[in-house]
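Q: 3D model of this:
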Amino acid sequence: MSAKFHLAEVNVGRLRAPIDHPMIKDFADNLDRINALAESSPGFVWRLKGDGNNATDLAIDGDPLFIPNLSVWEDIPSLGAYVYRSGHVEIMRRRKEFFEPMDHAMALWWVPVGHVPTVEEALEKLALLKAHGPTPAAFLFKTPFPPPTGEPVQPELDECA
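A: The predicted structure follows:
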């Protein structure tokens, strides 16, 4: 973990039906529990909220079914533990029940401590990842990049020979 940077995370999805539709009921009924789990997880810093305790009312591009999830964590292991080794995983495994299939729905990137990312910034990171693949500017769990140090990388001695 870097004392100067935190990890931002976005995932977006287009619901298969409105949030109050019976098809989406299990997802909607679990939002408060899953969000509370995130907030009580080690390494959690911040998450996007709309008028309620979640971001389901913050439609992307005016589409009420296209919703964001945006959060900030201390580091990759903290977010990974929440995503893959907590009660969150049971809902995540059911994503196909609630959301339409979508490529490039998640991105990770480093932000300075105290920076609160916007949905617009997050969408830019998704577009970067789609256009260029994983880079230090936007990456995935499978292809992580370390926090920026602001210092030049020193070459290994044998690279100079």
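Q: When you work out contacts or count neighbours from here on, use the C-alpha atoms and nothing else.
A: Will do.
Q: ok, which stretches of this protein are helices?
A: 25-39, 76-85, 88-92, 95-98, 119-132, 157-160 (DSSP state H).
Q: Turn those helices into TSV, columns for distance to L65.
A: Shown next, in TSV, are the helices of the chain (distance: least, Cα to Cα, whole Å):
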stretch	distance to L65
helix 25-39	13
helix 76-85	22
helix 88-92	18
helix 95-98	11
helix 119-132	15
helix 157-160	52
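Q: One more, so I can put them side by side:
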Amino acid sequence: MAILAQFDLVKPKYPKNDSRMDGFYNATDYVNQLAENHSGFIWRDLNENQKLIDQLFGIGHLYTLSLWKNTNDFKDFLYKTPHNEFRLKGREWFHSITEPHVVLWWVEDDHIPTLYEAYGRVELLKKIGPSKDAFTINSSELFEISN
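A: Next comes the predicted model:
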């Protein structure tokens, strides 16, 4: 059975201790709990390997790497829970990233994706656009897998 892997990269506009970031950092635990309590949630990376992220993507980025039962559950979390309010405020906290920085792909249900894997999927999406191996939220219906 396949499950959905998700990687999202953001770059804060201000340092963590800048009061303009308080809204984001004060909501982080709440939003993570929303995700973890969602019926479609499976796993998220808790390592927060900043050194590797800096190496792969450049200094100062933050990321989410997670697993979901399917794209519908992931979209439900993104757009139909209080997470959406924070997502819409993202422009206040994060730089606009013009190249692909969110990628989805299918993995076997016993597979835990790595940051190296996520990096490869982002690079694939940049290189060839949405495909069965690396796609976006907007293109997800083209690459849906029925379990």
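Q: tm score of chain vs chain?
A: Once superposed, chain against chain, the TM-score is 0.89 (TM-score structural alignment, normalised by the length of structure 2); 141 aligned residues with a Cα RMSD of 1.6 Å.
Q: which stretch among the helices of structure 1 comes nearest I60 of structure 1?
A: Of all those, helix 119-132 sits nearest to I60 of structure 1, with 8.3 Å by Cα to Cα.
Q: Can you list the neighbours in contact with the closest one?
A: Around helix 119-132 of structure 1, the neighbours that count as contacts under Cα atoms under 8 Å, 6 or more residues apart in numbering are 9-10, 68, 70, 104-109, 135, 137-139.
Q: okay, that helix sits on what stretch of structure 2?
A: Per TM-score structural alignment, the counterpart of helix 119-132 of structure 1 in structure 2 is residues 115-128.
Q: what's the longest strand in structure 2?
A: Of all segments of type strand in structure 2, defined using DSSP state E, the longest is strand 2-10.
Q: That one against structure 1, how far on average?
A: On superposition with structure 1, the mean distance recorded for strand 2-10 of structure 2 (mean Cα distance after the TM-score superposition for structure 1) is 0.5 Å.
Q: which residues in structure 1 does that strand align to?
A: With TM-score structural alignment as the criterion, strand 2-10 of structure 2 aligns to 5-13.
Q: now that stretch, how far from the centre of its chain.
A: Stretch 5-13 of structure 1 sits 3 Å away from the centroid of its parent chain (Cα atoms, centre = their mean, to the nearest Å).
Q: by how many degrees do the longest strand of structure 2 and helix 71-80 diverge?
A: Interaxial angle, strand 2-10 of structure 2 versus helix 71-80 (axes from the mean of the first three to the mean of the last three Cα atoms, to 10 degrees): 30 degrees.
Q: Touching strand 2-10 of structure 2 from outside, list them.
A: 61-71, 94-95, 97, 101-109, 113, 118, 145, 147.
Q: What subset of those is buried?
A: Taking 16 or more other Cα atoms under 10 Å as the criterion, what is buried in the contacts of strand 2-10 of structure 2 is 61-71, 94, 101-107, 113, 118.
Q: Now check structure 1 for the residue matching Y30 of structure 2.
A: By TM-score structural alignment, Y30 of structure 2 lines up with R33.
Q: of the contacts of helix 119-132 of structure 1, closest to G43 of structure 1?
A: E9 (12.8 Å).
Q: And that closest one, how far from A105 of structure 1?
A: 11 Å (Cα to Cα, to the nearest Å).
Q: Over to R85 of structure 1?
A: Taken as Cα to Cα, the span from R85 of structure 1 to A105 of structure 1 is 20 Å.
Q: In contact with F139 of structure 1: list those residues for me.
A: Here F139 of structure 1 is in contact with 107-109, 129, 133, 145 (criterion: Cα under 8 Å, 6+ apart).
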